[in-house]
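In: Sharing a sequence plus its predicted fold:
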Amino acid sequence: MSAPAKDSSLRIVALLCAAEVLSMTGFSTYPALLAPLREAWGMSGAEAGFIGGVFFAGYMAAVPLLSTLTDRIDARHVYFLSTLLSIAGTLGFGLFAQGVASGALFQALAGAGLAGTYMPGLKALTDRVTGPLQSRFIAFYTSTFGIGASVSLLLAGVLEPALDWQWAFMLCGAGPLAAGLLVLRALAPVAPAASMTPQRHDPAPAPLLDPRPVLSNRAVLGYVLGYAAHCWELFGLRSWLVAFIAFAYALSPHADTLWGPAAVAAAINLLGIPASILGNEIAARVGRRRYIVTVMAASAILAWAAGFSATVSWGLTLALLSLHFIAVMADSAALTAGLVAAAPPGKRGAAMAVYSFLGFGGGFLGPLVFGLVLDGMGGKDSAAAWGFAFGSLGLACACGPLAVWMTARRTRP
């Protein structure tokens, strides 16, 4: 299917990437403000990790329906309506959250909003942009997630000291509205691939909320399981990164603290953009599965190294955190591009739904297990506890290469 004549491929990609950044202004607000919120509400590590993780539980609850719907209706309509959920979650947190229960509720709403913008945004792209450059454009889109996360961290890090945490949440809720209007008004309507007159060789759309047609495809299954391990590590790291940097700062009184923890975390997040784009290019040349297995194994090792580095020096900690984040993100676009290539056009929305559901299931567990390990091994003031908490991310990541390798035995590399 070709894109409308008036919409060039580059314009579509640029528009959707800009909307992605705007839709995510509230994405990192809680991780950026975890330390002051933990003190204000007297939360344990497990409680703090639960609120961080329940964002992804909200995503999981909504993504099977919202993403699969894009096989039937134009993804831009799903996108716009979902930004309203993002606004409700982020704005509501600032206005009404008073503790673990209410904070978790609004985080879950915000996560449901992301479920209707991230993968549906990718579906809007693949419905409009086809051909040999599609894989590269997918990498641009998925890498922009890192820009959105960094912008959100910076906004929260600037707004909270100037105002307070409530205003930081409320103001960060404005971005999704702008994103929804941009996609709805500036993107030309296109019928999704599965709703067009099918050719004899094209599969029918997957049934709503039925993952079996997707999971029966071993090539797709490998990317889905790899993505689950990837998200466990990535979102566990993102949820606790600012707090860990603050801890490392406290252990290094001579460290250059011109940048606050949120700003340093934002800069580290930006390293993921070239890592993801270049990783996809390398994977396309050497073989996706071989590349993914190698990179995820390296990332698992770096998680342990970064976690136990805080007592050595701030410079070493910064270097290892940067290398770890690069390794985490280096397989991101390769996984997503591999999924899109492996899934039949009429089932891509359903494949993206299963991919996101299991992936963000890992995203829910990562921050929670991190907090549980942190509490169990000595608490937030123990360097060893932080090391083992990071190690939990490495262990989860190590499951990814195994899953990708096992499903690859009967599929082409």
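Out: Structure received.

In: Only C-alpha atoms from now on, for both contacts and neighbour counts.
Out: Noted.

In: Mind naming the longest helix for the chain?
Out: Determined from DSSP state H, the single longest helix within the chain is helix 218-251.

In: buried sites along that one?
Out: With burial defined by 16 or more other C-alpha atoms under 10 Å, the residues of helix 218-251 counted as buried are 218-249, 251.

In: Mind giving me the packing neighbours of it?
Out: helix 29-32, helix 34-41, helix 212-215, helix 261-270, helix 314-329, helix 332-342, helix 348-376, helix 383-408 (3 or more C-alpha pairs under 8 Å, 6 or more residues apart in numbering; DSSP states H and E).

In: dropping in the other structure now:
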Amino acid sequence: MNRLALLCVGRAGACMGTMVFAGALPVLRQDWQMSAATAGSIQTAFNLSNALALLIAAWLADHYGARRVYLVCTWSGAAALACFACFAHSPQTALVGIVLVGLTQGGAYAPALMLAADLSAPQARGRAMGVMLAAGSFGYLLSVFFALWAARSLGPTAGFAVCAAGVLAGAAVGHVSLRGVARAPARAGSTPAALATGTAKSALGPAALCLLVGYVAHCWELLGHYAWTPSLLVAALASSNLGITTTALLVGVAIHVSGMLSTIAFGALSDRGSRSTVLIVVAGAGAMCSLLLGCSMQWHPAWTVSIAAVASFFILGDSGVLSAAISDTVPADKLGRVMGIRSVLGFGAGAVAPITFGTVFDTSHDWQAAYATLAAGGGIAFLAAACLAHFARRSRRRV
């Protein structure tokens, strides 16, 4: 197994803590008597602390190397989730604990993508980042499955503890995979298909701004989807009388397996063609799927599960493409800080999505109205991708 593949295995384990609260939420709302707004506020606190960690870690990665920052964050993330499992027994203690988890685990995101770029050739960067994100999605799947299954079978603490063990194992594998890797080398060149222009651009150019707006809107839709779709699916499947294990597996697979496949597929596709075209198609389809997902509670549960899987395929599908495009666009010595700013803005906006969703749902008691708030993010991402394509065409005409 090569170094990048082994790192992806470790990344999957390290991500098992990211979805632990969202996975257990269907059980926690009943056990802790939480309103949707309260549950959304806890997830928002996690996302905000995640955003802060992303900013700090990305800046540190430019100065001390992505390898060192990644390892510090994964090991400390395992310790933080173990503390969360021990002390989170109410909405109040969970709020404090989830902030600590976000501040530690969140810092591994940008360094992981930087390492993926460093360990791959420029012409394969989209695929490499897609694989890294797919590994994270697999970790999310495990997180949702074990958090929901163990929370229903043994109680929430058991679900948190199982995920903490997974994060610890992921940190150990990541440590082994990065032995001998020095400070991140300079990233040379760009893919011929980058932004459909074939050339790298200034970090402050219009293409970078379009990518920034698109990423912020993408995070709004994605983080809201991750926080609330497990609860939607559990509600839809309640009348089906499925067992705990089957329900947990269906929820995890519907949300994360399709997304895992899409990051690889769309990342590789963007290496061969135009990143902007891929972003237009994926963002537009994701927005439509969010609207359909809100309507699906009126239909058979099989439709709800199927639409959730298709929605995840498109909502997550542009993650690797956006990251590869930023890597193509920004000079190597500025990539860490640009990704940090991008991440804090994206995850900061995305942090508001779960509580916005929950507030709308508390007010309207309507899944369709709540999911419309997420579809708005997909619509903005679509417009940003269209603007990116426009600037790419203007650049070609000048050449």
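Out: Good, I have the coordinates. None of these values were measured; they are calculated from a predicted model.

In: TM-score them against each other, please.
Out: For these two chains in superposition, a TM-score of 0.88 is obtained (TM-score structural alignment, normalised by the length of structure 2); 381 aligned residues with a C-alpha RMSD of 2.5 Å.

In: quick one, which of the helices and strands packed on helix 218-251 of structure 1 is nearest to residue 53 of structure 1?
Out: helix 348-376 (4.0 Å; C-alpha to C-alpha).

In: Which stretch of structure 2 lines up against that closest one?
Out: Counting by TM-score structural alignment, helix 348-376 of structure 1 falls onto residues 335-363 of structure 2.

In: follow-up on the earlier one: quick one: which of the helices and strands packed on helix 218-251 of structure 1 is nearest residue 57 of structure 1?
Out: Distances from residue 57 of structure 1 to each of those were compared using C-alpha to C-alpha; the shortest belongs to helix 348-376, at 5.7 Å.

In: The closest one: average distance to aligned residues in structure 2?
Out: Superposing on structure 2 places helix 348-376 of structure 1 at an average distance of 1.4 Å from its equivalents, by mean C-alpha distance after the TM-score superposition for structure 1.

In: Please identify which helix or strand holds the residue mapped onto residue 65 of structure 1 from structure 2.
Out: Following TM-score structural alignment, the counterpart assigned to residue 65 of structure 1 within structure 2 is residue 56. Using DSSP states H and E, residue 56 of structure 2 falls within helix 36-64.

In: Next secondary structure element downstream of that helix?
Out: Using DSSP H and E, the helix or strand that directly follows helix 36-64 of structure 2 along the chain is helix 66-87.

In: Where does whatever helix or strand comes next after that next one end up in structure 1?
Out: In the C-terminal direction, the helix or strand that comes right after helix 66-87 of structure 2 (DSSP H and E) is helix 91-105. Taking TM-score structural alignment as the measure, structure 1 aligns residues 100-114 with helix 91-105 of structure 2.

In: Just tell me what residue 118 of structure 2 corresponds to in structure 1.
Out: Per TM-score structural alignment, residue 118 of structure 2 is aligned with residue 127.

In: Count the residues that sit near that match.
Out: Other residues near residue 127 of structure 1 number 23, with proximity taken as other C-alpha atoms under 10 Å.

In: hang on, the earlier thing: name the residues that touch the match of helix 91-105 of structure 2?
Out: Residues from elsewhere that reach stretch 100-114 of structure 1, judged by C-alpha atoms under 8 Å, 6 or more residues apart in numbering: 23-24, 27, 41, 43, 47-48, 50-52, 54-63, 82-90, 92-93, 96-97.

In: One more: stretch 377-390 of structure 1?
Out: Counting by C-alpha under 8 Å, 6+ apart, residues outside stretch 377-390 of structure 1 touching it are 45, 237, 244, 247, 303-311, 369-371, 373-376.

In: One more: stretch 73-88 of structure 2?
Out: Contacts with stretch 73-88 of structure 2, where a contact means C-alpha under 8 Å, 6+ apart, come from 14, 17, 93-94, 97-98, 100-101, 104-108, 157-158, 160-161, 163-165, 167-168, 170-171.

In: give me that answer again for 6 Å
Out: For stretch 73-88 of structure 2, the external contacting residues (C-alpha atoms under 6 Å, 6 or more residues apart in numbering) are 94, 97, 101, 104-105, 107-108, 157, 160-161, 164, 167-168, 171.

In: go on, stretch 30-47 of structure 1?
Out: For stretch 30-47 of structure 1, the surrounding residues in contact (C-alpha under 6 Å, 6+ apart) are 99, 153, 239, 242, 262, 371-372, 375.

In: follow-up on the earlier one: present the contacts of stretch 73-88 of structure 2 as JSON lines; the columns should include distance to residue 264 of structure 2.
Out: Rendered in JSON lines, the data for the contacts of stretch 73-88 of structure 2 read as follows (distance: C-alpha to C-alpha, whole Å):
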{"residue": "94", "distance to residue 264 of structure 2": "34"}
{"residue": "97", "distance to residue 264 of structure 2": "33"}
{"residue": "101", "distance to residue 264 of structure 2": "27"}
{"residue": "104", "distance to residue 264 of structure 2": "26"}
{"residue": "105", "distance to residue 264 of structure 2": "23"}
{"residue": "107", "distance to residue 264 of structure 2": "23"}
{"residue": "108", "distance to residue 264 of structure 2": "20"}
{"residue": "157", "distance to residue 264 of structure 2": "34"}
{"residue": "160", "distance to residue 264 of structure 2": "29"}
{"residue": "161", "distance to residue 264 of structure 2": "30"}
{"residue": "164", "distance to residue 264 of structure 2": "27"}
{"residue": "167", "distance to residue 264 of structure 2": "23"}
{"residue": "168", "distance to residue 264 of structure 2": "26"}
{"residue": "171", "distance to residue 264 of structure 2": "23"}
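
In: Which of those ranks first by neighbour count?
Out: Of the contacts of stretch 73-88 of structure 2, residue 167 is surrounded by the most neighbours, 33 neighbours in total, counting by other C-alpha under 10 Å.

In: returning to that earlier point: pull the distance from the match of helix 91-105 of structure 2 to the chain's centre.
Out: Between the mean C-alpha point of stretch 100-114 of structure 1 and the mean C-alpha point of its chain there is a distance of 16 Å (C-alpha atoms, centre = their mean, to the nearest Å).

In: again with stretch 335-350 of structure 1
Out: Here stretch 335-350 of structure 1 is found 18 Å from its chain centre; the criterion is C-alpha atoms, centre = their mean.

In: Adding mean neighbour count as columns, could you present the helices and strands packed on helix 218-251 of structure 1 in a markdown table?
Out: As requested, these are exported to a markdown table (neighbours: other C-alpha atoms under 10 Å):
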| stretch | mean neighbour count |
| --- | --- |
| helix 29-32 | 26 |
| helix 34-41 | 15 |
| helix 212-215 | 16 |
| helix 261-270 | 23 |
| helix 314-329 | 21 |
| helix 332-342 | 23 |
| helix 348-376 | 26 |
| helix 383-408 | 22 |
